[in-house]
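Q: give me a 3D structure for the following:
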Amino acid sequence: MSRVVVFDRFGGPEVLHVVDEEAPVPSPGEVGVRVEATAVNPIDAMMRAGASPAPVPLPHARLGIEATGIVEAVGDGVAGVAVGDAVIVTAIPDAHRRGSYADRITVAANSVIPRPAELTVPEAAAVWVAFSTAFGALVEVGGMRPGERVVISGASGGVGRAAIQLANRIGAEPIAVTRRSARVSELRAAGAAEVVATDEVDLVDAVREITGGAGADIALDLVRGPGQRELIRALRPSGSLVAAGFLDSRPTPPVEDPTVRVANYRGFGLLSDTAAVARMAASLNDGVRAGAFRPAVDTVVPLERIVEAHERFERGENGGRKIVVTTV
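A: Coordinates of the predicted model:
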């Protein structure tokens, strides 16, 4: 049997509950993973509340898009993955049907990668979505290069912190943006070269001052909404903006500057590209070994306290750090 978190109606954390189900059996080309830990992501809360970009069919919907665990079964035709392997799950595109808030899941065999030995189980549960989004948006789509100045909105969150670490690793200059001046010292400690607190200063003016009037080369928009216009104004002529988040549900205005390249990062589309995932995994492994990449973990709670985990996330008490849920 497997314990699984499900919800039958949209709403707050209280709609989540744990049920027992038959453990899934991997189909050809799949592996069965005994989940050791998963993490709470913004998309999980959006799905639970009925506010996700993609529809979630009810009842008995599930949550969870990242996990780490041990392979305990392999389907026919699987090569390169063996029972007993410690892995990170890289993609669960149908999280509403077989999300990672569970003891056991099945995923495509090409959706797991070896777990870096240097990471603890909670760190491994919290690292992939943040790091792969940052890498996919900034490197694969944005083409970030050494020496470039990169403005990162929503920098206090998991993806923002990963983007700061990635920019530093590549040799770019991360400029973190936060709405709260109380986060400035924290973001500097996380590796930001500069921090712009928009409750104290104007974003465009601050970035222009930091860049000597030139403007930033790339903006990573993890928020969207009306604030995207200010990010575009903070770019140099012919700069690039990559939108990779949905933290602001308000409409995003149309781009008025034809010289700016605007791209939308589509995570599951890129994660279906095995070559791209291999590049992400190689970069992650190198950075972890060098001590350059580490996710920020807030609290670790057991699966039975999933409601408490979502309540903490809803209140913002995790401060952008990942809340990890363990099944052991």
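Q: from now on I want contacts and neighbour counts done on CA atoms only, so please keep to that.
A: Fine.
Q: would you say H96 is within a strand?
A: No: counting by DSSP: H, G, I helix; E, B strand; the rest coil, H96 falls outside a strand, being helix.
Q: the nearest residue to E173 once chain neighbours are set aside - how many residues pack around it?
A: Distances taken as CA to CA, 6 or more residues apart in numbering place R149 nearest to E173, at 4.7 Å, with adjacent residues excluded. Neighbourhood size, R149 [other CA atoms under 10 Å]: 25.
Q: if I look at R149, how far off is T252?
A: 24 Å (CA to CA, to the nearest Å).
Q: which residues of the stretch 101-250 of the chain fall in strands?
A: 104-108, 112-114, 149-152, 173-178, 194-197, 216-221, 235-243 (DSSP state E, counting those that start in this stretch).
Q: what are the buried residues along the first one?
A: The one in question is strand 104-108. Across strand 104-108, burial judged by 16 or more other CA atoms under 10 Å covers R104, I105, T106, V107, A108.
Q: which of those residues sit farthest apart?
A: Greatest spatial distance among those (CA to CA): R104 and A108, at 13.7 Å.
Q: which of the residues in stretch 223-233 are buried?
A: V223, R224, G225, G227, Q228, R229, L231, I232, R233.
Q: wait, stretch 321-328
A: R321, K322, I323, V324, V325, T326, T327.
Q: now swap in stretch 52-68 and tell me
A: In stretch 52-68, counting by 16+ other CA under 10 Å, buried: S52, V56, A61, R62, L63, G64, I65, E66, A67, T68.
Q: contacts for stretch 54-65?
A: For stretch 54-65, contacts defined as CA atoms under 8 Å, 6 or more residues apart in numbering pick out 4-9, 38-41, 44, 47-48, 50, 91-93, 95-101, 129.
Q: now do 6 Å
A: Residues outside stretch 54-65 that contact it (CA atoms under 6 Å, 6 or more residues apart in numbering) are V6, F7, D8, D44, I92, A95, H96, R97, G99, S100, Y101.
Q: what's the first-to-last distance across it?
A: End-to-end distance (CA to CA), stretch 54-65: 14 Å.
Q: same deal with stretch 223-241?
A: 12 Å.
Q: tally of neighbours for G12?
A: Once other CA under 10 Å is used to define contacts, G12 is seen to have 16 neighbours.
Q: residue contacts, the residue lying closest to G50 once chain neighbours are set aside?
A: The spatial neighbour of G50 that comes closest, neighbours along the chain excluded (CA to CA, 6+ apart), is F10 at 5.4 Å. Contact partners of F10, counting by CA under 6 Å, 6+ apart, are R48, A49, G50.
Q: to compare against the first, here's another:
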Amino acid sequence: MKAVICKEFAPYANLTVEEVEDPQAGPGQVVIDVKAAGVNFPDILLVEGKYQMKPPLPFIPGGEVSGTVRAIGEGVQGFREGDRVVAATLLNGFAEQVATGAAQVAPIPDAMPFEEAAALITTYATTIHALKQRADLKEGETLVVLGAGGGVGTAACQLGKAYGARVIACARGEEKLAAAKEAGADELVDYDAEDLKARLKELTGGKGADVVYDAVGGPYSEPAMRALGWGGRFLVVGFAAGDIPKMPLNLALLNSRDIRGVFWGAWAGQNPKENGANMAELFELYTAGKIRPMVSASYPLDQVTSAFDDLMERRVKGKVVLTA
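A: Okay, here's the model as predicted:
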């Protein structure tokens, strides 16, 4: 089979696509014929050696796939060959086939396109965990989303609206804000053209927001934190801007604000039942038409660097996927 290979921690332009042996289904595993694989910013960090986890070299990147079950290992129940599924694989997803633990695999609705299914796992699973388990977002609260035109950002806009929140989407430029609006945002803020703190205070009538969802970091985190009201919750989701902000801790003391980290992968590993319930809820919301992954581009495996370029150059509105 063909697969994307990372041979050294280096710029992603060094990735190669090569023929490797087909995976086999070990005990407790299934092999999936990959139809689509979601591309995420952490994939870039992994191949460049900048992520908190460094896999043994060489390795195949790619943490989320959709496709059909090809083979079933010993002890696996609940799946048949040909089933349409998604899987959170952590690694090995950028390939024509992948073997993964059956516990990480879930069926998808027959009407769900493989590209949308592959775009669902990381961004929406991260976001539902962030808004439910970490923020305890309630109907009628105000949710501020930084990076609202990207993958997790559009997921946060859609899920925030599904939970009855008022969503203020913050992004850079008209195209990203248009994507956030399409995802259901109530208000739009261009944080390169407006004073972020002042605009958020204005939009909340001086009260401040209830929750900030920050997958961006950099210069936007502190003004967003300052725009939180009493008992506000600041969700640390990621640092797409590249810089990890050093937040003055007196901002947590003022207005009794909380800073809450969101690490979905680690949480899911420790709480498989709760994560399974979250995934089932996501498919229910999809079937009900309340969420739908936005896929802005699709590339074949041998154009993986083009997909990464789209991410790095901020061209992605929603998600980008690879097709095998």
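Q: map the residue nearest to G50 of structure 1 across to structure 2 for me.
A: If you follow F10 of structure 1 across to structure 2 using TM-score structural alignment, you land on F9.
Q: helix, strand, or coil at that match?
A: coil.
Q: same check, this time on the one 4 residues further on
A: Following three-state DSSP, the label given to A13 of structure 2 is helix.
Q: with adjacent residues omitted, what lies nearest to it?
A: A13 of structure 2's closest residue in space is T305 (CA to CA, 6+ apart), at 6.0 Å.
Q: re the thing from before, and the strands of the stretch 101-250 of structure 1 as JSON lines, adding distance to A206 of structure 1?
A: Converted to JSON lines, the strands of the stretch 101-250 of structure 1 look like this (distance: least, CA to CA, whole Å):
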{"stretch": "strand 104-108", "distance to A206 of structure 1": "45"}
{"stretch": "strand 112-114", "distance to A206 of structure 1": "40"}
{"stretch": "strand 149-152", "distance to A206 of structure 1": "11"}
{"stretch": "strand 173-178", "distance to A206 of structure 1": "10"}
{"stretch": "strand 194-197", "distance to A206 of structure 1": "7"}
{"stretch": "strand 216-221", "distance to A206 of structure 1": "11"}
{"stretch": "strand 235-243", "distance to A206 of structure 1": "12"}
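Q: of the ones you listed, which is nearest G136 of structure 1?
A: Comparing the strands of the stretch 101-250 of structure 1 by CA to CA, strand 235-243 comes nearest, at 9.9 Å.
Q: and the closest one, what's buried?
A: L235, R236, P237, G239, S240, L241, V242, A243.
Q: what of stretch 130-141 of structure 2?
A: Neighbour count says stretch 130-141 of structure 2 has A130, L131, R134, A135, L137, K138, E141 buried, by 16+ other CA under 10 Å.
Q: quick one: residues contacting the second one.
A: For L131 of structure 2, the residues meeting the contact criterion (CA under 6 Å, 6+ apart) are L137.
Q: what does it align to in structure 1?
A: So, by TM-score structural alignment, L131 of structure 2 is matched to L138.
Q: what about P251 of structure 1, distance to R233 of structure 1?
A: P251 of structure 1 is 18 Å from R233 of structure 1, by CA to CA.
Q: try A91 of structure 1
A: 34 Å.
Q: same question for G160 of structure 1.
A: G160 of structure 1 is 20 Å from R233 of structure 1, by CA to CA.
Q: then A39 of structure 1?
A: A39 of structure 1 is 34 Å from R233 of structure 1, by CA to CA.
Q: before we move on, back to that, closest to E256 of structure 1 out of the buried residues of stretch 52-68 of structure 1?
A: Among the buried residues of stretch 52-68 of structure 1, and counting by CA to CA, the member closest to E256 of structure 1 is S52, at 26.9 Å.
Q: show me the contacts for that closest one.
A: Shown here is S52 of structure 1, whose contacts under the criterion CA under 6 Å, 6+ apart are M46.
Q: can you redo the buried residues of stretch 321-328 of structure 1 as CSV with secondary structure and distance to V33 of structure 1?
A: Formatted as CSV, the buried residues of stretch 321-328 of structure 1 follow (DSSP: H, G, I helix; E, B strand; the rest coil; distance: CA to CA, whole Å):
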residue, secondary structure, distance to V33 of structure 1
R321, coil, 25
K322, strand, 21
I323, strand, 21
V324, strand, 17
V325, strand, 16
T326, strand, 14
T327, coil, 12
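Q: before we move on, the earlier item: now the buried residues of strand 104-108 of structure 1 in a markdown table, with distance to E200 of structure 1?
A: A markdown table is the format used below for the buried residues of strand 104-108 of structure 1 (distance: CA to CA, whole Å):
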| residue | distance to E200 of structure 1 |
| --- | --- |
| R104 | 47 |
| I105 | 46 |
| T106 | 48 |
| V107 | 46 |
| A108 | 47 |
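Q: need the longest strand for structure 2.
A: Longest strand of structure 2, by residue count under DSSP state E: strand 29-39.
Q: starting at the chain centroid, how far to that one?
A: 17 Å (CA atoms, centre = their mean, to the nearest Å).
Q: mean shift between that strand and structure 1?
A: Compared with structure 1 after the fit, strand 29-39 of structure 2 shows a mean deviation of 1.2 Å (mean CA distance after the TM-score superposition for structure 1).
Q: for that strand, packing partners?
A: Counting contacts by 3 or more CA pairs under 6 Å, 6 or more residues apart in numbering; DSSP states H and E, strand 29-39 of structure 2 is packed against strand 64-72, strand 97-101, helix 114-118, strand 319-323.
Q: show me the contact partners of the last one.
A: By CA under 6 Å, 6+ apart, the residues outside strand 319-323 of structure 2 that reach it are 35-39, 151, 295-301.
Q: over to the second one?
A: Applying CA under 6 Å, 6+ apart, the set of residues contacting strand 97-101 of structure 2 from outside is P23, A25, G28, Q29, V30, V31, I32, D33, V34.
Q: how far apart are that strand and its match in structure 1?
A: Looks like 1.1 Å for strand 97-101 of structure 2 (mean CA distance after the TM-score superposition for structure 1).
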